[in-house]
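Q: Next input, structure requested:
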Amino acid sequence: MNEKEVQELYKNDAELQLIDDEPVSYDEAAIKEDWVKAMKAELDSIVRNNTWTLTQLPPGNKAIGLKWVFKLKKDAKGNVTKHKARLIAKGYVQQKGVDFEDAFAPVARLETIRLLLAIAAKGNWLVHHLDVKSAFLNGELKEEVYVTQPVGFEVKGKERMVYHLQKALYGLRQVPRAWNARLDKSLKELGFSRCTHEQAVYKVHNPSFILIVGVYVDDLIVTGSSEERIHEFKKKMKSVFDMSDMGKLSYYLGIEVEQTRMGISMKQEAYAEKILKMAGMSKCNATTFPMTPKLQLTKDEDGEDADPTLYRKIIGSLRYLIHTRPDLSYSVGAVSRFMQSPKQSHFAAVKQILRYVRGTVGYGLKYNGGGDDKLFGYSDSSYGTDVEDRRGTTGMAFYYSNNLITWSSQKQKTVALSSCEAEFMASTSAACQALWLRNLISDLMGEEAQVVKLFLDNEAAIALTKNPVFHGRSKHIDTKHHFIPECVERGQVCVEHVSGNLQKADILTKPLPRVKFAEMRSLVGMDDLHKDVNTTGESVGPVLTEFTGGKRCKE
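A: The predicted structure is shown next:
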C-alpha cells in the first residue's frame, strides 16, 4: 500500500498522527528507546507490587495471554508528557461465573464532579488532584489466575513457565471491582466514609474541618476546609499506594480547570479543537447559534445517505463536550436521534453545530465564590415539537450557590395532550433530580436537607403539582408523573412561577432565535472565559443572582 492509499484510508490528521506516534505492537515499540524504557518501568512496577510469581501451569488450568498497549500522555495543549506502556491481559477469554463474579466498579458522575467544584468555589477551598500509578495492580484477586510471560521479556531457560497472579492485572474482567474494593478499604481505614447517594465519593466530617474525595478509577480529587488536613491525607495515601501528586486540579478527564481567588472555571477548549480537527472543520466559518430556529429534523428517508461512522464519531465527541457546554445540549440531542441512518440533511445540522463550536471554542462555566448554599432549579418543556411523533423535550437546570451544576435535555417518552401536561411531566423528572441533589449535598456537608425551589413558567402545571385533582385534563396522566405532588406535600420541593423571559431551562428545550439564544446562554451562566481575565490574571466573570419571582416558599 503506497502513501497515497494510506492517506485515503485514514482521512484525518489525528489518525495519521496516531500511526506515527503510538506503536501497535511490541516489534514497533522495541526499536524506540522511549518505549523500551516505558515497558521496563511497567514491569518494574509489577515486580515491586508483588503482582505475580513464576510457576509451572497446573494441570487443568489455562493461561491467559498478554499484550502490550502503548499510549502517549499529553497535556491540554497537546504536548507529550509521558510515554506509557501498559501490559494488558486478554480478559475477553474469561467467562462470567467461571473465571470471575463481579466486574462493576462505581465512578463519580461528571455532574457530581461539578458539584464538588461548586462546593469548593463557594467555600474558597482548593481542589487537589492525585493519580494512582498502576492502580489496577493494587487489586487483590480471589480467583486462581495464570498468565503467559510478556512478549520480549521472557525469562531465559524458563519460556514454558507462566505467572501466577496474586494481584490484579489490567485487562482482567474482575480488575475494576478488585481495585475499587482495595481503595474503599484504604479510605475507610483513614477515617473516610462512603456517601450514601454517590458511591464514588468519600467524606470526613469533623467539628473543625471537612474533607471530600471524589474517585474516578485511578484519579482522585480532594478538597476540604483545611489545607493542612489535605496534605496529611496525601502523605498517608502515598504511604499506601504509589501515587503522583498533581497539585492543584488543572486538567481532569479532558476538562480544563482554573482555580483563582475569584472562583473556579471549567472549559474544554483543547477537546473542542480536537473535534473540529477530526471533522476537518478547524478553519470553518464560525456562527453564533448552534441550530437554525424552528428547524424540524425528520428521518428524511428519501434523502442522500451520510457517512454513518463519521456521523456517530462526531456526535459521540460532541456529547462529551456537553459536560461544560449546556448551550449545546438541545442541538446535540436533536441530531443524536438519527444516528441509526444519518442523512445529509442531518449532517448539515451537525456542521452547523461545529461552526458554532468554532466560534465559541473558549466558552465554559465559571463558579464564583461565596453564595448562600441554596439549591434551586428550573424546569421547562416544549410541546409537540417533534414532527415525527409529536413528543416534546424536557429541559432542567439546577444551581448550587448560584452556580450551574447539572442540566439535562431529553426527549419525552410520552406524547402530551397539552402544554400543561408536558410541563407537569418535565417537573416530575426535575423533582427526581432535585431529591438526589439535596440528599447528596446534605450528605457531603453534614447539614439538614433543604427545600429545593423549582421554577416553572406554566401556571396550570404549578397548580397541578400543588393540588393533584384527577379532573378531565389530568386523569389520564401516568401514575409515575404524580410523584412531584408528593414531594411538594412532604416539603422536599417547592414549586414557584418564573417569567418565560427568565426561564433558564428554555435553552434546553428548543432552538432559539440568535438574539434570544445569546441572552439565554448568558443567563444560564455560560461565558467566554478568554475575556474574563483582568490585568492580574484573575477571572472576573459576572456573578449570577437567583431570581425568586412569584410567591415565596416557606423556609
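
Q: CA atoms for contacts and neighbours, from now on please.
A: Will do.

Q: Spatially nearest residue to the residue most central in space within the chain (excluding sequence neighbours)?
A: Within the chain, the residue whose C-alpha comes closest to the C-alpha centroid is Leu110; the distance, by CA atoms, centre = their mean, is 3.5 Å. Of all residues beyond its chain neighbours, the one nearest Leu110 is His323 (7.1 Å), with distances taken as CA to CA, 6 or more residues apart in numbering.

Q: Let's verify that neighbour: helix, strand, or coil?
A: The assignment at His323 comes out as coil when based on DSSP: H, G, I helix; E, B strand; the rest coil.

Q: Next, count neighbours for Ala434.
A: Neighbour count for Ala434, taken as other CA atoms under 10 Å: 24.

Q: typed the wrong thing, it's Asp302
A: 7.

Q: I'd guessed Glu111 sits against Leu404; true?
A: No. In this structure, Glu111 sits apart from Leu404 without contact. The criterion is CA atoms under 8 Å, and the distance is 10.0 Å.

Q: So which of these two has more stuff around it?
A: Set Glu111 next to Leu404 and count neighbours by other CA under 10 Å: Leu404 wins out with 26 against 16.

Q: correct me, but that one touches Met526?
A: No. Using CA under 8 Å as the test, Leu404 is too far from Met526 to be in contact (9.2 Å).

Q: Between these two, which contacts overlap?
A: Shared contacts of Leu404 and Met526 (CA atoms under 8 Å, 6 or more residues apart in numbering): Leu365.

Q: what's the helix ranked longest in the chain packed up against?
A: Selection of the longest helix in the chain by residue count, based on DSSP state H, yields helix 419-445. In terms of contacts (3 or more CA pairs under 8 Å, 6 or more residues apart in numbering; DSSP states H and E), helix 419-445 is packed against strand 375-381, strand 393-400, strand 452-456, helix 459-466, helix 483-489, strand 493-497.

Q: for the ones you listed, which one sits closest to Trp125?
A: Proximity to Trp125 (CA to CA) singles out strand 393-400 among the helices and strands packed on helix 419-445, at 15.5 Å.

Q: next structured bit after the closest one?
A: On the C-terminal side of strand 393-400, the nearest following helix or strand under DSSP states H and E is strand 403-411.

Q: helices or strands next to that next one in the packing?
A: With contacts defined as 3+ CA pairs under 8 Å, 6+ apart, strand 403-411 has these neighbours: helix 110-122, helix 329-335, strand 363-368, strand 393-400.

Q: quick one more, to check against the first:
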Amino acid sequence: MTKNLKEHDLFSSVQQRTNHKDFQNCLFACFLSQEEPKKVIQALKDPSWIEAMQEELLQFKLQWVWTLMDLPNGKRAIGTKWVYRNKKYERGIVIKNKARLVAQGYTQEEGIYYDEVFALVARIEAIRLFLAYASFKDFTVKRMCSKFEKMMHKKFQMSSMGELTFFLGLQVKQKEDGIFISQDKYVNEILNKFGFSDVKTARTPMETQRALPKDEDGEDVDEQLYRLMIGSLMYLTSSRPDIMFAVCACARFQVNPKVSHLHVVKRIFRYLKGASLDRKSTTGGCQFLGCRLISWQYKKQTVVANSTTEAEYIAASNCCGQVLWIQSQLLDYGYNVMQTKIHIDNESTICIVKNHIFTSKTKHIEIRHHFIRDSNEKKLIQMIKIHTDQNVIDLLTKAFDVSRFQYLIASIGMLNL
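A: The predicted structure follows:
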C-alpha cells in the first residue's frame, strides 16, 4: 500500500473481495460444523447439528411424511437412524450441515416386508443432454428459471442454489463459448486417498506395446484395495472418456488381481496427475448433440463374435439403442429428430443393416440385435461410412501412443481449462 492510496480505493478493493463467491462461502462456513458426527450423542453436543435435525423434523411435519398410529399386535417396528453429512461447495468448503432421519431398511426381509425396491435415479446421460441443449440454446441454467422457482416455492419448501456450478459430483462451468463439465475436485480427492499426489506423471493411461494378460502365476495383491481403486476410477468415467478403455480393461481382474494389473491401475492414476484375452470383442460408442459429446459406452461383448463384421454389427446395434433413447428425450424438449447419423468404419456392417437377406456373415447374429434394421427402415437412423483415422470411438477400445491419443481426446471436445 502506498501513502497516495485514497480511502475510496481501499473501500473498492475490500468491497470487491467481500462480494467474491469464495469469500462469502468461507464466511458462511465459519458458522457451520466442519465434522460429521458418527452418533447422535455427538451431534447433540453441537448447536449446528441440533439445528439441522430440527430442520429435518420440521420438514417431515410440513410435508406430512408420516401418520402416528398404534403398532399392531405381533408386529415389530422398523427402527430409524440419523445420518449426518456436510454439503460442500466445489472447492471443498462446507456450505450446509444436513441431517437425515432414515429407516433401517436392512432389518426387513424381501418377500415378507417388501416385494420390490425402487429408487428414482437420474441417468448421467440425461444430465449431459440437458447441458448440451442449454449450450445449444445459449442460456444459463437456473438464471432463466425465476418464474418456475416462484411457482415451486408456493407449493414446496425448497431453496435455490443460484447458477448451476456443482451437481451430482460434476463441476459445471458455464461460459460464453459453451458449458464445460469436469470432476477436478474428485480427481484430487482420489489422488490424495491412494497416495498419488506426488508421483511421476504419465502422458497416456495405458501402454500400447503389450496387452493386459491374465497372469495367473503372478503375485497376488490386496483384492479389497484393488476393487476400491477400480470403483473410484469407474465413477470418474462419467466425465472422462479418455480413461474408459484402460479402467474397463483393469476391471476384468477384480477377482484375484495380480501385481501386473495393479501396475496398470497405478499408471491410470499417474495419467490423471498430468489385450485381448479371448475371442470376445470390445465394443464402444459415443453420441454427440451437434459437436457436444453427451454419452459414451464401453463394453466387452458377452458373446463370441465369429467375424469382425458381426462384432461391428453388434456395436452398431448397441449405439442405435442409445440413439433411440436420446431421440425420445429430445421429444421432451420439443425436437423430433429423424435420420440420426451413425458413423461406422465397417462397410459390411452397413450392407447388413440395409439388406434383409441372411448370409453366412449374418446367420450367427442373435435376433435381438436386428432391431437396427427396423430403425433404419423407419428412417430413425442413417448409417454412414467413416474413415478409420477419423473414428474417435477408437479412444474407448484400444490404447494409443501420445500423439494419436491427444488427437482423439481433442476430437471429442475434451479441453484443459
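
Q: how about the residue nearest to Leu110 of structure 1, what's its partner in structure 2?
A: Alignment note: His323 of structure 1 maps to Ser238 in structure 2; criterion TM-score structural alignment.

Q: how much space is there between that match and Arg123 of structure 2?
A: Taking CA to CA, to the nearest Å as the criterion, Ser238 of structure 2 is separated from Arg123 of structure 2 by 10 Å.

Q: who has more neighbours, the two?
A: Relative neighbour count places Ser238 above the other of Ser238 of structure 2 and Arg123, with 19 against 9, counting by other CA under 10 Å.

Q: measure that one to Asn86 of structure 2 for me?
A: Here Ser238 of structure 2 is placed at a distance of 23 Å from Asn86 of structure 2 (CA to CA).

Q: Pull out the buried positions in stretch 292-311 of structure 2.
A: 292-299, 301, 305, 309-311 (16 or more other CA atoms under 10 Å).

Q: Same question for stretch 175-192 of structure 2.
A: Buried positions in stretch 175-192 of structure 2, judged by neighbour count with 16+ other CA under 10 Å: 178-184, 186-187, 190-191.

Q: what does it correspond to over in structure 1?
A: Using TM-score structural alignment, the residues of structure 1 aligned to stretch 175-192 of structure 2 are 260-277.

Q: aligned partner of the residue nearest to the centre of structure 1 in structure 2?
A: Checking TM-score structural alignment: Leu110 of structure 1 goes with Ile124.

Q: Likewise for Lys67 of structure 1?
A: Residue pairing (TM-score structural alignment): Lys67 of structure 1 is matched to Lys81 of structure 2.

Q: repeat for Gly333 of structure 1
A: Per TM-score structural alignment, the equivalent position to Gly333 of structure 1 in structure 2 is Cys248.

Q: mind checking how far that match is from Ile230 of structure 2?
A: 9 Å.

Q: same check, this time on Ile393 of structure 2
A: From Ile393 of structure 2 across to Ile230 of structure 2, the span is 22 Å (CA to CA).

Q: What number of neighbouring residues does Val488 of structure 1 come out with?
A: Burial of Val488 of structure 1, expressed as a neighbour count using other CA under 10 Å, amounts to 18.

Q: Structure 2: which residue goes with that one?
A: When the two structures are superposed using TM-score structural alignment, Val488 of structure 1 falls opposite Asn376 in structure 2.

Q: How many residues are close by the nearest residue to its match once chain neighbours are set aside?
A: Taking CA to CA, 6+ apart, and ignoring the residues beside it in sequence, Asn376 of structure 2 has Gln382 as its nearest neighbour in space, at 6.2 Å. By the measure other CA under 10 Å, the count of residues near Gln382 of structure 2 is 19.

Q: Gln382 of structure 2 and Thr340 touch, don't they?
A: Yes. Applying CA under 8 Å, one finds Gln382 of structure 2 in contact with Thr340, separated by 5.7 Å.

Q: Secondary structure class of the residue nearest to Arg143 of structure 2 when sequence neighbours are not counted, three-state.
A: Nearest residue to Arg143 of structure 2, sequence neighbours excluded (CA to CA, 6+ apart): Glu163, at 6.2 Å. Secondary structure, three-state DSSP: Glu163 of structure 2 is coil.

Q: The helices and strands packed on strand 403-411 of structure 1: which one's closest to Ala76 of structure 1?
A: Among those, strand 363-368 comes nearest to Ala76 of structure 1, with 15.0 Å by CA to CA.

Q: equivalent range in structure 2 for stretch 421-438 of structure 1?
A: Residue span in structure 2 matched to stretch 421-438 of structure 1, by TM-score structural alignment: 310-327.

Q: And the matching stretch, what's buried?
A: 310-320, 322-324, 326-327.

Q: Over to stretch 93-106 of structure 2?
A: For stretch 93-106 of structure 2, the buried set under the neighbour-count rule, 16+ other CA under 10 Å, comprises 93-99.

Q: quick one on the thing from earlier: identify the residue of structure 1 aligned to the residue nearest to Arg143 of structure 2.
A: Under the pairing rule here (TM-score structural alignment), the equivalent of Glu163 of structure 2 within structure 1 is Lys248.

Q: Hmm, Leu130 and that match touching each other?
A: No. Using CA under 8 Å, Lys248 of structure 1 and Leu130 do not qualify as a contacting pair, with a distance of 9.2 Å.

Q: and the two? which has more neighbours close in?
A: Higher neighbour count among Lys248 of structure 1 and Leu130: Leu130, with 21 against 17, using other CA under 10 Å.

Q: Can you name the residues that contact that one?
A: 219-222, 243-247.

Q: Filter the residues you listed down to the buried ones.
A: Judged by neighbour count, with 16+ other CA under 10 Å as the criterion, the buried members of the contacts of Leu130 of structure 1 are 219-222, 243.
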